[in-house]
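Trainee: Need coordinates for the following:
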Amino acid sequence: MLSLSTQQLSVKLPLTSLSRMAAKKVLVVYAHQSTGSFNAAAKDAAVGVLASQGCTVEVSDLYAMKFKASATAEDITGEVKNADHFCYAEETKLAWEEGKLCADITEEQRKLTEADLIIFQFPMYWFTVPAIMKGWIDRVLTLGYAYSQEKRYSQGIFKDKKAMLSFTTGSHESMFSADGINGDMNVTLWPLQNGILHYCGFQVLAPQIFWAPSRIPSEERSAMLESWCTRLLFILGEKTLSFTPLDCFDGEKGFQLKPEVYEKNATKEYGLTVGIHLGKALPPNNQMKAGV
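Mentor: Presented below is the predicted three-dimensional model:
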């Protein structure tokens, strides 16, 4: 049995944390087919702990919902503007503006709009999210609703919201190290955390990574869940990951780093981020721990 009752936890919640978490709304976007999975236990732990602190928690159980993963013209009710040269991003932007997106998308957008924190809970498939969760990202984060050319990254639409990844791996942590066979997990996380979450403006919390739970003893899995529950007690007060602000780039020159920013960092040991490292070594744990 992988689940861990929140009543079993020895941690106690300080009143200061209770007041901080009260009345917050949390959306858990969950992708696993088995109710007996470790991911299900992690999702249930999040719901239990956060609800016990006064949060309103909604869960989008994507498999149970039979959520449609493919982004197609069916996501628009009525006629599209240009059927001969269909562009999904532009067509769904118009549909969002005109109230013509299909019901499952608008319902997920409602949940997202109301949420203060979004937790994506999933097993890592092929170094990324499962297809059904990628479909949620493709369809729900509509152009205009979630981002625009003017509103992205540090100036993004969701800059007042927090988001985080919580996931299991099939490989041990050593395999995702800088000299491990899978490569540095910080690099693996960059497209998800910078290219999706930060791109839409979210303040990104450090990921919760459950390393290879299927390959360790049950008592270690329980310890993992207890650690997750302890973290959840203070999750909204955590520092977020650091990303280079949009105003450090020159929009008139292809969004390259401004010369003064480049020069300021030229003599430093590490680059700025995983994605912009100036030919230097990657900043250690840049995508895994806040304040590094």
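
Trainee: CA only for contacts and neighbour counts going forward, please
Mentor: Fine.

Trainee: what about residue 34, distance to residue 258?
Mentor: 49 Å (C-alpha to C-alpha, to the nearest Å).

Trainee: So which of those two has more stuff around it?
Mentor: The neighbour comparison of residue 34 against residue 258 (other C-alpha atoms under 10 Å) goes to residue 258, with 14 against 11.

Trainee: And the strands in this protein?
Mentor: Ranges of strands in the chain, per DSSP state E, are 25-30, 56-61, 117-123, 162-168, 203-204, 208-210, 249-250, 256-257.

Trainee: quick one: contacts of the last one?
Mentor: Pointing back at strand 256-257 there. 248-250 (C-alpha atoms under 8 Å, 6 or more residues apart in numbering).

Trainee: Next, count neighbours for residue 65.
Mentor: When neighbours are counted by other C-alpha under 10 Å, residue 65 registers 9.

Trainee: quick one, what contacts it?
Mentor: Applying C-alpha under 8 Å, 6+ apart, no residues qualify as near residue 65.

Trainee: Next, the structure of the following sequence, for comparison with the previous one:
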Amino acid sequence: MNVLIVHAHPEAASFTTAMRDAAADALTESGHDVRVSDLYEMKFNPVASPNDFLGRANEDYLVYALEQRHADANGLLAPDIKAELDKVVWADLIIFNFPIYWFSMPAIMKGWLDRVFVSGRCYGGMRFYDRGGLKGKKALVSLTLGGQPHMFDANGVHGPLPDLLKHLLRGTLGYLGFDVLPPFIGWHVPYISQQERTALLDAYRERLLTLESQQPLAFPSLEDFDELLRPKAHGTA
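Mentor: Take a look at the predicted model:
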């Protein structure tokens, strides 16, 4: 399996970075091909702009998604976007590895999503969910945060973590057609002991050895909706 790890943490000695390395080592030892995009190390530009295109379909007014389609079809994507998109096409599994910032991902990773998941190639028209442009690929979110599990229970102070990450798990990865595996969470990381950190890394390695047997999260099938995306009527009166 080809695995791309998209990593976003500004500190090379962080636990999040240790998770990146643990994943790369475990998957390589299991016979998978692994590539890493370390966004901070790469100084990846997260800002979508007209500079993302070597030529434009409309030089007078920027509709970013339409220009993505035009540039991808005509070999006009900026080199940094093209390099990352090639990795996406190559990968069977993409791991998104990051610390939680404000119930979300670091801005540099959000910018990677905005610029690399190009319209036309990855989604567009009725090409989403089980018809998405990246259907057949797997995605795994591996994250760290300072909170404890009880804070993210159904009745916890913050609510269930998957609900808070719906914008990523469903609104981005599920929408694009990925089989989205349940996230791996490094809880309470800034406050736990070295022994607990070691146990977390061991649990993560074990999780990565069972990827093929993990059940993806459930998202809508477009077969259940009509051409206007209204739910189809099931059965008769």
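
Trainee: Would you pull the TM-score for this pair?
Mentor: Scored against TM-score structural alignment, normalised by the length of the second structure, the superposed chains reach a TM-score of 0.95; 236 aligned residues with a C-alpha RMSD of 1.4 Å.

Trainee: do you know which of the strands of the first structure lies nearest residue 129 of the first structure?
Mentor: Closest to residue 129 of the first structure of the strands of the first structure, according to C-alpha to C-alpha: strand 117-123, at 6.8 Å.

Trainee: that older thread, ranking the strands of the first structure by burial, who's on top?
Mentor: strand 203-204 (a mean of 26; mean count of other C-alpha atoms under 10 Å).

Trainee: Can you tell me which helices and strands that one packs against?
Mentor: Other helices and strands packing on strand 203-204 of the first structure, by 3 or more C-alpha pairs under 8 Å, 6 or more residues apart in numbering; DSSP states H and E, are strand 162-168.

Trainee: Mind jotting down where the helices sit in the first structure?
Mentor: 15-21, 38-52, 62-65, 88-98, 103-114, 131-140, 185-192, 218-232, 259-265 (DSSP state H).

Trainee: got a markdown table for those helices, with distance to residue 241 of the first structure too?
Mentor: Formatted as a markdown table, these follow (distance: least, C-alpha to C-alpha, whole Å):
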| stretch | distance to residue 241 of the first structure |
| --- | --- |
| helix 15-21 | 20 |
| helix 38-52 | 21 |
| helix 62-65 | 27 |
| helix 88-98 | 28 |
| helix 103-114 | 21 |
| helix 131-140 | 21 |
| helix 185-192 | 11 |
| helix 218-232 | 16 |
| helix 259-265 | 19 |
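
Trainee: is it true that residue 101 of the first structure touches residue 76?
Mentor: Yes: at 4.8 Å, residue 101 of the first structure and residue 76 qualify as touching, with contact defined as C-alpha atoms under 8 Å.

Trainee: Those two: who's more crowded?
Mentor: residue 101 (25 against 21).

Trainee: returning to that earlier point: hey, what's in contact with both of residue 101 and residue 76 of the first structure?
Mentor: 92, 95.

Trainee: any chance of the strands of the first structure in JSON lines, plus distance to residue 91 of the first structure?
Mentor: Compiled in JSON lines, the strands of the first structure are given as follows (distance: least, C-alpha to C-alpha, whole Å):
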{"stretch": "strand 25-30", "distance to residue 91 of the first structure": "25"}
{"stretch": "strand 56-61", "distance to residue 91 of the first structure": "25"}
{"stretch": "strand 117-123", "distance to residue 91 of the first structure": "26"}
{"stretch": "strand 162-168", "distance to residue 91 of the first structure": "27"}
{"stretch": "strand 203-204", "distance to residue 91 of the first structure": "28"}
{"stretch": "strand 208-210", "distance to residue 91 of the first structure": "35"}
{"stretch": "strand 249-250", "distance to residue 91 of the first structure": "29"}
{"stretch": "strand 256-257", "distance to residue 91 of the first structure": "30"}
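
Trainee: All good on my end, thank you.
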